[in-house]
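1. model this:
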Amino acid sequence: MLHPCLVPLQCSKSCGSGRRQRALQCVNHNQQEVHEMYCVNQIKPPNLESCSTHACDFIWITGEWTECSASCGQGYRQRLVSCSEVHVENDNYEYGHQSLSNCPGTPPESYMPCNLDPCPQPQEWRAGIWGPCSVSCGDGVMERTVQCMSADGQGQQQQQQLRILYEVWLDTIRCQEIQSVNGPVPDSEHFLSIQGKALKVYCGGMQTETPQEYITLTTGEGENFSEIYGFRLNDPTQCPANGSRREDCDCRRDYSAAGTTTFSKVRLDLSKMNIITTDWKFAVNREGKSVPFATAGDCYSATRCPQGRFRINLSGTGFQVAEGTSWVSQGNYAVANIHKSQDGSTVSGMCGGYCGKCTPSSGRTLPVTVA
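-> Below you'll find the predicted structure:
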């Protein structure tokens, strides 16, 4: 009678969700391997199983501090902070990067000020008027004469150049600069100077030539979502249940543009101080089609009975929706009911029509300011 011979192999991991594989051989009564056709009538045992399912330990790993960004005055140092999973393999410790939420306690500081002694100041800088720009658009250069005047009125003259593209940079540090100091580092949160304030911003794409800034929405996805409602009334001239949402209505769920999208981070265009509403890198499509940030709509009713919803909550981010930001209605019988908090940190909307939606009046962007 033939039976399989099982040769177990070592578990792939010492902790966490490991896998163990074993080779299967078809052998005869003398334990000699024969062709597998002789075992065709026997149930084949599984060759994979879970192993080492106990949880791994997580520890904080810190890199070396960078050199101070300034030799005097206000500067800063940075270091890489990561949460790592510890594996023990043959008495050797191996580390794997994990989400920061896995590690216990507060993460070590990744940013600290340095060189706070004031810089020596000249007695007086005397600057001339900026000359004309070298180009009519794009990245041009202006020049002016600058003199450092001594007590006896003598001065040394030098030329200064200013790239128009960098005018906004005078009080703004971007992820591109962090990358230029530290090199290609993992995507993570950094303190950036934005309009004179130090704000925590997520730097994405730090392994590429074009790092991008993202606002981490600390209030979570439940407070930051967009919805195009999918139900449609069979009689669009009605507004049942006094406008409240009920899924047992006399309606059908066939609106092809419907969808619900939640957001954990949103893309920030620092040069224009806009949120890009159609960036989906940190968005989750819960159902249907992707819906841009700050957008809602439906095809429910033609009687000012909106069911589509959106919500924005920037509390705790250091940003707020810019004053004067408005929403516009688009489509048939479109209506938008928008409610903004006084400080601009939260906005909610009920929008729809037959069919209709609302979007920020600025199009695919949402203007924001530093709170």
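
2. use CA for all of it now, contacts and neighbours both
-> Fine.

3. report the separation between the residue positioned nearest the centre of the chain and residue 277.
-> Central residue of the chain (CA atoms, centre = their mean): residue 265, 3.6 Å from the mean position. For residue 265, the distance to residue 277 equals 11 Å [CA to CA, to the nearest Å].

4. now residue 158
-> 45 Å.

5. looking at these two, which has the bigger crowd around it?
-> Neighbours were counted for residue 158 and for residue 277 using other CA atoms under 10 Å; residue 277 has more, 20 against 11.

6. isn't that one up against residue 283?
-> No - contact between residue 277 and residue 283 fails when scored by CA atoms under 8 Å: they sit 10.4 Å apart.

7. just checking, residue 124 touches residue 155?
-> No - here residue 124 does not reach residue 155: they are 9.5 Å apart, not a contact under CA under 8 Å.

8. now the second one, please; I'll put the structures next to each other:
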Amino acid sequence: MYCVNQIRPPDIESCNTHACELIWITGEWTECSSSCGQGYRQRLVSCSEVHVENDNYEYSHQSLSNCPGTPPESYMPCNLDPCPPPQEWRVGIWGQCSVSCGDGVMERMVQCLAADGQENNRCTWENKPEARKVCKNPSCHLPSSCGEVQTLNGPLPDSEYLLNIQGKTLKVYCAEMQTDTPQEYISLMAAEGENFSEIFGYRLNDPTQCPANGSRREDCDCRRDYTTAGITTFSKVRLDISKMNIITTDWKFAFTHEGKSVPFATAGDCYSAARCPQGQFRINLSGTGFRVSDDTSWISQGNNAVADVQKSQDGSRVSGMCGGYCGKCAPSSGSSLAVTVESI
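-> Next up, the predicted model:
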């Protein structure tokens, strides 16, 4: 009642009378969408109304169409290192079977190529297509001996002929084709330095020694008077097909360079009694289709005899150092060496 004559103060007043500001708000760019080559990055873009109250900013989201100007980019291309071109295995067509009948092999070209056709080595090797496989041509009849070749065709010249040996087609040299007793020989493909036998001719004056650590030297304190010494090389070796043995004492296609003829796969000396062998032999059947049988072994013979014989894993090559005072080594089967055909 006392305020009747007083002016009532206002109970509402305006505040924050300046216009609200609309601004674009952007987030952080994401990582590139691709690990190589061209990709993109993106970020959040929004339009917000800004309110200032006691130096504190408050934002309220608005429709994108309310904000002035062009909105900031929300996508951005990103370019990394070029991606390596894709690789894949390319194969050629299979070649002809290696034999005209029976079991053989076929081969084809296998390459790792990039998209541009260039060869490289980035393909997955676990997925490499096979480049070689067994093939079977229609069965056919091949003679199994030189005698059968002669029976089927009459007298023929001595030459290489295809024979069926243990189910495999192999080339064998047939000799004595103008006689009643043709003979089979294996033509050795390696050089003569890979198929020889030697009985070393030097003897130490003091046979209890092993000079030069056992290495071979001809300027030793020794004499060269071992009467059974010799060195023989072989270009072909006689094959007994019925027994699958090489006859080591056949020298028809052998050449003795000095001294006495030495059987195939044999070596020895009369050099030293101190386990110091100097005689050597080598066998190399590579490329013939034959190999030395797994159960073939060599024995030492004579006084103080010792043999160091090494055979390759596939049985195609054998080398030996043998000797004694006097001694040698030879195949355990005597004058024969057991062989078999190579597996495909």
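
9. what about residue 141 of structure 2, distance to residue 169 of structure 2?
-> 10 Å.

10. quick check: neighbours shared by the two?
-> Applying CA atoms under 8 Å, 6 or more residues apart in numbering, one finds that no residue jointly contacts residue 141 of structure 2 and residue 169.

11. neighbour-wise, which of those two wins?
-> Taking other CA under 10 Å, residue 141 of structure 2 and residue 169 do not tie; residue 169 has more neighbours (23 against 9).

12. next up, the contacts around the more buried one.
-> Counting by CA under 8 Å, 6+ apart, residue 169 of structure 2 has contacts 99, 101-102, 142, 162-163.

13. which one of the residues you listed has the most neighbours?
-> Neighbour max across these (other CA under 10 Å) = residue 163, 21 neighbours.

14. what is the equivalent residue in structure 1 for it?
-> By TM-score structural alignment, residue 163 of structure 2 lines up with residue 192 in structure 1.

15. to what extent does the helix or strand harbouring its match diverge from structure 2 after superposition?
-> Using DSSP states H and E, residue 192 of structure 1 sits within strand 188-194. On superposition with structure 2, the mean distance recorded for strand 188-194 of structure 1 (mean CA distance after the TM-score superposition for structure 1) is 0.5 Å.

16. who touches that strand?
-> 110-111, 171-175, 198-204, 370.

17. measure whichever residue in structure 2 pairs up with residue 366 of structure 1 to residue 193 of structure 2 for me?
-> Using TM-score structural alignment, the equivalent of residue 366 of structure 1 in structure 2 is residue 337. Distance of residue 337 of structure 2 to residue 193 of structure 2, computed by CA to CA: 19 Å.

18. neighbour count: the two, which is higher?
-> Neighbours were counted for residue 337 of structure 2 and for residue 193 using other CA under 10 Å; residue 337 has more, 23 against 13.

19. so which helix or strand takes in that one?
-> strand 336-341.

20. list the buried residues of that strand.
-> For strand 336-341 of structure 2, burial by neighbour count (16 or more other CA atoms under 10 Å) applies to 336-341.

21. next one: stretch 83-92 of structure 1
-> 83-87.

22. in structure 2, what residues pair with it?
-> So in structure 2, there is no equivalent range for stretch 83-92 of structure 1, judged by TM-score structural alignment.

23. re the thing from before, checking the contacts of residue 169 of structure 2 against structure 1: which ones persist?
-> Mapping the contacts of residue 169 of structure 2 onto structure 1 (both residues aligned by TM-score structural alignment, their matches' CA atoms under 8 Å) leaves 162-163 still in contact.

24. would a markdown table of the contacts of residue 169 of structure 2 with distance to residue 327 of structure 2 be doable?
-> Shown next, in a markdown table, are the contacts of residue 169 of structure 2 (distance: CA to CA, whole Å):
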| residue | distance to residue 327 of structure 2 |
| --- | --- |
| 99 | 45 |
| 101 | 48 |
| 102 | 46 |
| 142 | 44 |
| 162 | 40 |
| 163 | 39 |
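
25. residue in structure 1 paired with residue 307 of structure 2?
-> Using TM-score structural alignment, residue 307 of structure 2 sits opposite residue 336 in structure 1.

26. tell me the spacing between residue 218 of structure 1 and residue 316 of structure 1.
-> Counting by CA to CA, the gap from residue 218 of structure 1 to residue 316 of structure 1 is 6 Å.

27. got a list of what residue 206 of structure 2 touches?
-> 221-222, 272.

28. how about it, what's its match in structure 1?
-> By TM-score structural alignment, residue 206 of structure 2 lines up with residue 235.

29. so that match lies in a strand, does it not?
-> No - Residue 235 of structure 1 is assigned coil when assessed by DSSP: H, G, I helix; E, B strand; the rest coil, not a strand.

30. distance check, residue 141 of structure 1 against residue 157 of structure 1.
-> Separation of residue 141 of structure 1 from residue 157 of structure 1 (CA to CA): 19 Å.

31. for the match of residue 163 of structure 2, give its distance to residue 313 of structure 1.
-> 21 Å.
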